[in-house]
Structures are given as structure tokens and as C-alpha cells.
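Colleague: build the 3D model from these lines:
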Amino acid sequence: MALQVDLPEKDCLLQNYPLRSVLSAPGPSAPSSSLSSPGVIMSFASRPAGASRRLALAVIATSALMAVLDGSIVTVAMPSIQSHLGFSSAGLSWVVNSYQLAFGGLLLLAGRLGDLLGRKRVFLAGMALFVAASAVAGAATSPAMLVAARFGQGVGGAASSAVSLGILVTLFTEPRERAKALGVFAFTGAAGASIGQVLGGVLTDALSWHWIFMINIPIGLATLAAAVKAIPADRGAGLRSGVDVLGALLVTGGLMLAIYTVVGTATAGWTSARTLGLGTLSALLIAGFFGRQATAAAPLMPLRILRSRGVAGGNAVQLLMIAAMFAFQIVVALDMQKVLGYDATRTGLAMLPAAVAIGAVALGVSARLIARFGARTVLVAGLVLLIGALALLLRMPTHAHYVPDLLPTMVLIAGGGLAMPAAAGLGMSGAREQDAGVVSGLFNTTQQIGAAFGAAVLSTLAAGRTAHLLRAGHDPADALSSGYHVAFAIGVALLVAALLVAVFGLRGVGSGSDAPEAAGDADTAEAPRQTTSGLDLAPTA
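Modeller: Predicted coordinates:
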């Protein structure tokens, strides 16, 4: 899931485009080696049959698709929502920001609750809340009602998203099966971005903006019914094992405040007193959270998980990659509409080849390549393709033609179908099963932070370049195109940084040679390591 930032037209050229549609990467996976450990606190009673597991995968993929659609579909309907409900220009941004504050701020806490209460229980509760809030949003008659409903959607989305991949990797314990399941997840994220842009325009024009929320009701109810049947019950550690209330307050407040600070840079600027003051406060809260985790008897996020190079490196790659892909999914779409004159529907259709390319690679070959060459090697290859895709955009002329100037990028962006499943597997390669929920929440949280960073930095610098050229008397189309090229260049730089982390920071991870430090605890440091098909697995508890 990625962040959407509303950027006023008068202040910035990047307006009303969803970052949750930016290569929404699959969440992390729990290591299969820990599933059979006698020390595991949480485990499924029995491993369901293949048909039931496939149904569970469909349920999880559908919930992810709904989340991605919910981000991209809303932006197309923003003008209709504003005119119908009487939103002010400033207030309209809260249709987006209220969701993102709840979603991004609660992922880590929701993941830990899944470990304590049971992932199925948290998933079902989150889906139910998301559907109920969607019904309220679709029936909204005032700005306050819609903003409150969007906040509720964010809470529900955080709960279901934070634990869904923990459920998936517990069901799919064989490495190649797991890689295929992660490929399905990568495909749903890529496809949902383009489908949402097309579907949002169709629903709004043919029916009304209310239906961009109402469509979640039948899909969500069907998903809930299937989830009750397909997802086996699991037993969490229980609240009696301890809940770090202070840690939860610190990290939730810090993350929400950080997101609120970043989305406000579009109007307040990076050096304003507001940005510096709130940014400092959010940093202090998050620092206090880490200090608390070092001393808490039952920490919300055990710091041992960060001693795994797979977890630390995978999250770093995820953050940089999602930040960089703002330059593709959003800036390319803006170029099509503001410079080339495409409407929303045509833009969505023009982006479909990228979704198809990512899906073909993620579903067709990623699992086999990870099994043969290892997750780290596949991640590196995927990042190289993504760098090439964005580098091609640097040569795109102002009045570009689709086939020679844009289609090659749409093809090379298939590298995301390699990088996303590989990064997800590596990001959880050092986690234990009883920590799968919180590490899943951590992985999704870094995705949110990366999206916020990418949106704020790329949009601000691109808008600054465009404004400078307009003041100098340049043609508006040329000024916009030049600003977009700045975003493309920054995207390339971020992907190069991600590549360096993958090459040097993840050396030995995913190939079976990294040290037993991944588990982090003295009582497990000497346990034998298990590696299968290139996925480095933590020692059993």
C-alpha cells in the first residue's frame, strides 16, 4: 500500500494522484522453517488442502486489490465529490489524507495485534470495518461524514493488510509455492493501479461518485464469507503475554504525525516552521518508541528482528523502490494528461501494458527464477530493469508518441514483477513465525514512508523546476515536461541507491550464507540454518 498526497494546483503540478497505486508491493513473508518449531506461540491447527489454500490466496489477493483500487479510484472522482458535498479546496485533501493517516499510522500496531490475538481474527475484523466504512462513505451527505468514513476505511485496511501476508506464508510453506503466491500479490498491486483509474472514471460518469465506495460492499462481503471458510483459525500469544501500551502510543502517534507532516509540505514547504516543528516532534516520538522497545518486557516490535540483514536490507530496498516508482506510476500519468492531452480513461488504458508486463513476470517466471538463482539475485536483476525503464523516460520529448517513447518503459517496468516478490521474501527472511505479524506491519510501514518521501521530494523538486521555467517565459508544455524529467532523474537515483543496498547490504542473504544473527537471540544463534530455493530462513525457535 502506498501513500496518496493531495497537491493543490496552484502550488504544485502533481495533483490528486494516488501513491497507493505505485507498485503496491506484496507484504512480507514469514519463514517456513519456523512453522514446525515446537517453540512457536502461534500456529495453524492443520495445513488445509490445496483447493482451500488457493481459495485463501484468492481472498488475500482480493483484499489487497480492494485496497489498491480504493486509492486510485478515488482520485478520478475528486472533482465530483467536491462539487456535490461542498468541500473547500483545502478540505478536499482530507478525503485522501484521513485514510492515509489511519492506514500508515496503525500498520505496525495492527501487525502485532495479529500476533497476539490471531491473524484470522484481525483480518476478518479489518475487512468487516473496511466494508462498513465503505458503506458510510458511499452514503455520505457531508464532508465530515465522508472524512470520518475514510478514516474508518484506513483503520480497517491497516488491520487486514498488516496480517494478510503473514496468513499467506503460513499457508504456503514450500518455497516455490510461496514465491508463486507472492507473485500473485505483486500482480494484484500492479493491476489494481491501472484498473482503478479506468474504473473510477467509468463508475463516476455512468453512475455517480458514491459507487466508487459502494462497489466495495458486495466484493468485501463475498471476500469475508470466503475468508471465514478458507482461512484456518490460528492461536495468537494472547494479550496476557503483555501489551506494550506506551510503545503503541509512541509509534502510532509518531507515524501519524510524520505522515501528516510530509503531506503538508506541498503547501507549507520543507523549511517552514510547521514542517520543521512537526517533523522534529514525530522524530522524537519514533526515537522514544525505539528506546521503549529496548527496555519493555513485552515489546511491540522486538528489536531482534532488526538484527537480521534480510529484514533491515529488504525494508531499505522497499522504501527506496517505492519512493522511486512515484516517478513512473504517477508522473508518467500526469505527463500523459497535462502534456499529451490524454483523458483519465485513456491514461489508464495506456498504463495497462505495464500492469500486464509486471503480472506476466510475477506470475509466470519470478518463482522459478527465485528458486534457481536466489531471491537476492532476482532482486538485483529486477532493480536493473527498473533503472533502465526510468532512464528511458529521460529522453522522452515534450510531445512524445506512445509507441516509440513510452511503450519501451512499459515493457521494462516488468522488472517490478521480479523485484517485488524477491524484496518481500528477503524482508522476512530473518523473522520467526511468532513475529510475522509485526514484521509484516513493519514492511508495509516502510512502504508508506517510502511513498510519502517519494511524493514529497519528487513533486516539490519537479514543481520548482516547472515554476522556474514558467517565470523565465518558457512554453508551459516544455516547462511541465522539464519538471517531470527532474522527477525521472531522481527516481533513477533512488533505484540506484536501492541497487547498492541489494548488492552490498544483502550480500549472502537469500543465498544461504548469511550468519545466524538473523534470529537475534542467544538461545537460537547456534541453531542450524535452513535454506531452500534461495530463500534464507531463520533458525527455528
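Colleague: drop to CA atoms for contacts and neighbour counts, all remaining ones
Modeller: Fine.
Colleague: show me which residues of the lengthiest helix in the chain are buried.
Modeller: Longest helix in the chain, counting residues (DSSP state H): helix 436-471. With burial defined by 16 or more other Cα atoms under 10 Å, the residues of helix 436-471 counted as buried are 436-467, 469-470.
Colleague: Phe488 - that's part of a helix, no?
Modeller: Yes - per DSSP: H, G, I helix; E, B strand; the rest coil, Phe488 lies within a helix segment.
Colleague: how about the nearest residue to Ala296, chain neighbours excluded?
Modeller: Leaving aside its sequence neighbours, Ala296 sits nearest to Asp244 (Cα to Cα, 6 or more residues apart in numbering; 7.2 Å).
Colleague: and this one, please, so the two structures can be compared:
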Amino acid sequence: MPALLLPLVCACQFMIILDAAIVNLALPSVERDLGFSATGLAWVVNGYLLTFAGLMLLGGRAADLFGQRRLTISGLAVFSAASLLAGLSSTATMLVAARAAQGVGAAMLAPATLAVVNTAFTEPAVRARAFAAWSASGGVGGMAGAIVGGALTTGLSWRWIFLINVPIGAALIAVAATSLPRSVPERRDRLDLAGAATGTAGLGALVYGVMYGSVLPIVAGVLLLGTFVLVEARFARSPMVPLRLFRTAGVAPGATMLLLFGGIATAMWYFTSLLLQNTFGCDALRAGLAQTPAAVTFVLVARWVAPRLPRAGRPLGCACFIAGFGWLSQAGGVAAVIGATLIVATGIGLTFPTLMALATARVPDADAGVAGGLATTFNQVGSAISLAVFATFTGYDRVFLAAAGIAVVIAAISLGSGRRSDRRQLVTDLA
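Modeller: Purely as a prediction, here's the structure:
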């Protein structure tokens, strides 16, 4: 196995998460330079998120059909080219289009690299460490986004938050070309275009409707997703998401918990940032610095502690969520917020890698790409839905208490799925 394989997939995950986080501090400068309206500015963020979430399943299936190496390199090329276009944008429309193209590249790249982790690292302990490193790299990307975004915007220009991806992407393409094996997929099926159209449009409409609180897109999204399930179950010769995947041990409970976990992550990073700025008077830089200890804690726990606690990680993580969010709901100052977020970040580090592994580890290699896309899609959609729901609450304390309640539900699902797994193992042993 090439020595650069794990660093490669971790670097790709870092770049994807970095790009989602780095934009926030540059938005005021972007608004002034390109003449965005207040509502139009949101599309600099949402244009990326919508294409990323909506095309993830298609990217996962493409990785299975055309090969992980080919899709990783293609995703890096699309992402880098779109970053160059974003950095050179002269109009608001040009920047939004470039951000949407970045989302396309990320939707190709994320499931392909997750599939590499799932197929290249087959021994359980090694795979657990690989998932932990992959998860931790996303945490580093989120942490670096706030710091690097502020530094580049202040010291150079907002354009460099995008242009920095170009040399990084070029270097990663060179590494991918030399380290990823030239595997030939077993299947030569065509892409499921009907499934891709209904699934992508359904997810996009649902996420859009939830983001903007619009009923019609939500209804359309639900109907399209229902059509997608019908197409996959009855009509597709080579379904984009084979429904048999949900019969694979761990996929259904793992995906469900990742959907709920989106609410945990949103409450932790988004709403604690607002709490620090709107309630305790921090500016954007001080708020980012106040969240840095939690980000470091997440990285350390995900990388070094979670792999050593494969069975106890989720229950301990849920206990951290309940304690940390309970404290956050009563926080009276910045010091209390920092202390509480350290506890929550410990829970995230213990939980997230094990959930990703649970949702993908037992899937056949031929379906590894779509399994990775499915897991990531559930997590992204959960984040979007929870953001829209939490935004209707009248106080941050209610947001954090709701997040603690989500943790209880995750713990219950984890406990139930663990008991079912133990019963299946007992039946196997007796046979």
C-alpha cells in the first residue's frame, strides 16, 4: 500500500472542509467588492452546499462505476479549476457559478476518498485509525478555515481564500496519480440517469426549502425523493443507490445517526459562534479563537482516542453531548462557553469517526463509493435541516437543550443497533 495513500485522502477531506469554512469571514469584503445584495450574498455559501449535498450520491456511484482513482483526480481538477474561477471573479454571478462548480468537485471527491479509506484499509483496527485520521483532518480544516480565512482576507485579499486551492489541488493531483491504484471496476454499468435526476433534484429542493423556510420546494423535494425510491426499487437496471445496501449491517442505523448528528454539529459550531458574538460581545476573530480549543480537542480525540474505544466511543460521546450542551444552555460568559464546548468537542471526536465507519465498513468494495456518498449526504442534509429548525427557536438555550435531546435519541439508536448486532453474532456462533 503506498505510504502517501492516507495522507492523500486526509488532505482532500481537509481541503473540502476548509473551503466550506474559510468563506465566512471574507463575506463582508466579497459583498463590498462585487456588489452583492444581502440576500444574494447567502448564495456564496449556499451555492456550494446545495451542489455538494445534491450530487453526493451521484459522485459515490460514479466512483464505483468508473474507479476511485479516476474520480478522485477528476474531482480535484474540477475543484481546483472552479477555485481559480472564483478567485478571478469580476461579478456576483460569476462567483456564485464558481462556488456551485466547487460543490460539484467536492461531491465527486468526498465519496471517492471515503471509498479509498473503506477499501484500502481492510483490517478493523487499521481501518478504525484511518477513519479517525480522515475525520480529524476535517476538524483541522474547519479550525483552519476561520483562522486562515481571516488572515488571507486581511493581509492579502478575499480572492486568495479561493486561489490558495489551485496549487494545493495541483499537488494533490500529482500525488493521486502516483499513489492511487489503477483498479478496474468489476461492473461496467451505466449511470442511473433517472435515479440521478430524481435523487439530486429531490435533495436539492429539500435542502433549499429547509434553508429558506419555503414549503413548496420541501413538498417537491419529498415527492421527488419518493419517486427516486420507486425508480431505484422497481425500474433502474443499475440503481444509483442499491436499496439492498440498507440490509447491510450498520448502514441503516449509521446513516440515521449521521442524519441526527448533523444537528449536534450545527448546534456546536454555528450557534456557539452566534452566542459568542451576539450575546457575549465577541468580534468574529475572538469568537473564532474561543472555538479553537474545542476544534483542537476534536482533532486530538478523533485521531488518538476514538480508535482505542470502538465500542464505548458512541455512548461516551453521547454522555459528553448531554453534559456539554446542558452546560451551554446555562453558560454565563465566554469562559463557560469554552469549557462546555471542550466537552461537546470530545463527544464529537468520539462519535463521528465511529458513525462513519459503522455506515460504510461492511459494504462490499463494489459499493464503497455510493456508501460513502450516502453517509456524507445524510450528515449534510441533517445539518441543513437542523439549521433551519433551530433558527426558529427563540433562544440559544433552547437550541442547546434540543441538541442534548438529539444526543439521547442517538444513544438509544446506538444501543438498539448494538443489541441487534450481538443477537446476530450469537446466532452465527450457535450455528
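Colleague: can you give the structural similarity as a TM-score?
Modeller: Remark: TM-score between the superposed chains equals 0.95 [TM-score structural alignment, normalised by the length of structure 2]; 428 aligned residues with a Cα RMSD of 1.8 Å.
Colleague: what helix or strand is the residue nearest to Leu239 of structure 1 when sequence neighbours are not counted on?
Modeller: Closest residue to Leu239 of structure 1 apart from its sequence neighbours, by Cα to Cα, 6+ apart: Leu116 at 6.0 Å. Here Leu116 of structure 1, judged by DSSP states H and E, is contained in helix 94-117.
Colleague: how much does that helix stray from structure 2?
Modeller: On superposition with structure 2, the mean distance recorded for helix 94-117 of structure 1 (mean Cα distance after the TM-score superposition for structure 1) is 0.8 Å.
Colleague: which part of structure 2 lines up with that helix?
Modeller: Alignment of helix 94-117 of structure 1 against structure 2: residues 43-66, by TM-score structural alignment.
Colleague: and the angle for whichever helix or strand comes after the helix holding Leu116 of structure 1 with helix 94-117?
Modeller: Sequence-wise, the next helix or strand downstream of helix 94-117 of structure 1 (DSSP H and E) is helix 119-138. Inter-element angle recorded for helix 119-138 of structure 1 and helix 94-117: 160 degrees (by axes from the mean of the first three to the mean of the last three Cα atoms, to 10 degrees).
Colleague: got the angle between helix 119-138 of structure 1 and helix 436-471?
Modeller: Going by the same axes, to 10 degrees, helix 119-138 of structure 1 makes 40 degrees with helix 436-471.
Colleague: now the helices: where do they sit in the stretch 301-450 of structure 1?
Modeller: 309-329, 331-334, 344-364, 366-373, 375-393, 407-412, 415-427, 436-471 (DSSP state H, counting those that start in this stretch).
Colleague: give the buried residues for the shortest one.
Modeller: Along helix 331-334 of structure 1, these residues count as buried under the neighbour rule (16+ other Cα under 10 Å): 331-334.
Colleague: just stretch 277-288 of structure 1 next, same as before
Modeller: By neighbour count on 16+ other Cα under 10 Å, the buried set for stretch 277-288 of structure 1 is 278-279, 281-283, 285-286, 288.
Colleague: distance check, Ser160 of structure 1 against Gly220 of structure 1.
Modeller: 12 Å (Cα to Cα, to the nearest Å).
Colleague: ah, wrong one, I meant Arg368 of structure 1
Modeller: Taking Cα to Cα, one finds Arg368 of structure 1 at 32 Å from Gly220 of structure 1.
Colleague: the two: which is more packed in?
Modeller: Using other Cα atoms under 10 Å as the criterion, Arg368 of structure 1 and Gly220 rank with Gly220 on top: 21 against 16.
Colleague: alignment lookup: that one to structure 2.
Modeller: Gly220 of structure 1 maps onto Gly169 in structure 2, by TM-score structural alignment.
Colleague: which SSE is its match in?
Modeller: Judged by DSSP H and E, Gly169 of structure 2 forms part of helix 165-179.
Colleague: average distance between that helix and structure 1?
Modeller: Mean for helix 165-179 of structure 2 is 1.1 Å (mean Cα distance after the TM-score superposition for structure 1).
Colleague: and after that helix, which helix or strand comes next?
Modeller: Sequence-wise, the next helix or strand downstream of helix 165-179 of structure 2 (DSSP H and E) is helix 193-212.
Colleague: tell me which residues in that following helix are buried?
Modeller: 194-196, 198-211.
Colleague: where in structure 1 does that helix align, residue-wise?
Modeller: Aligning helix 193-212 of structure 2 against structure 1 (TM-score structural alignment) gives residues 245-264.
Colleague: tell me the residue in structure 2 aligned with Val339 of structure 1.
Modeller: Aligned partner of Val339 of structure 1 by TM-score structural alignment: Thr279.
Colleague: counterpart of stretch 284-294 of structure 1 in structure 2, which residues?
Modeller: Under TM-score structural alignment, the match for stretch 284-294 of structure 1 is residues 223-233.
Colleague: same check on stretch 185-193 of structure 1?
Modeller: Taking TM-score structural alignment, stretch 185-193 of structure 1 hits residues 134-142 over in structure 2.
Colleague: that stretch vs structure 1 - mean distance after superposition?
Modeller: Stretch 134-142 of structure 2 sits 1.7 Å off on average (mean Cα distance after the TM-score superposition for structure 1).
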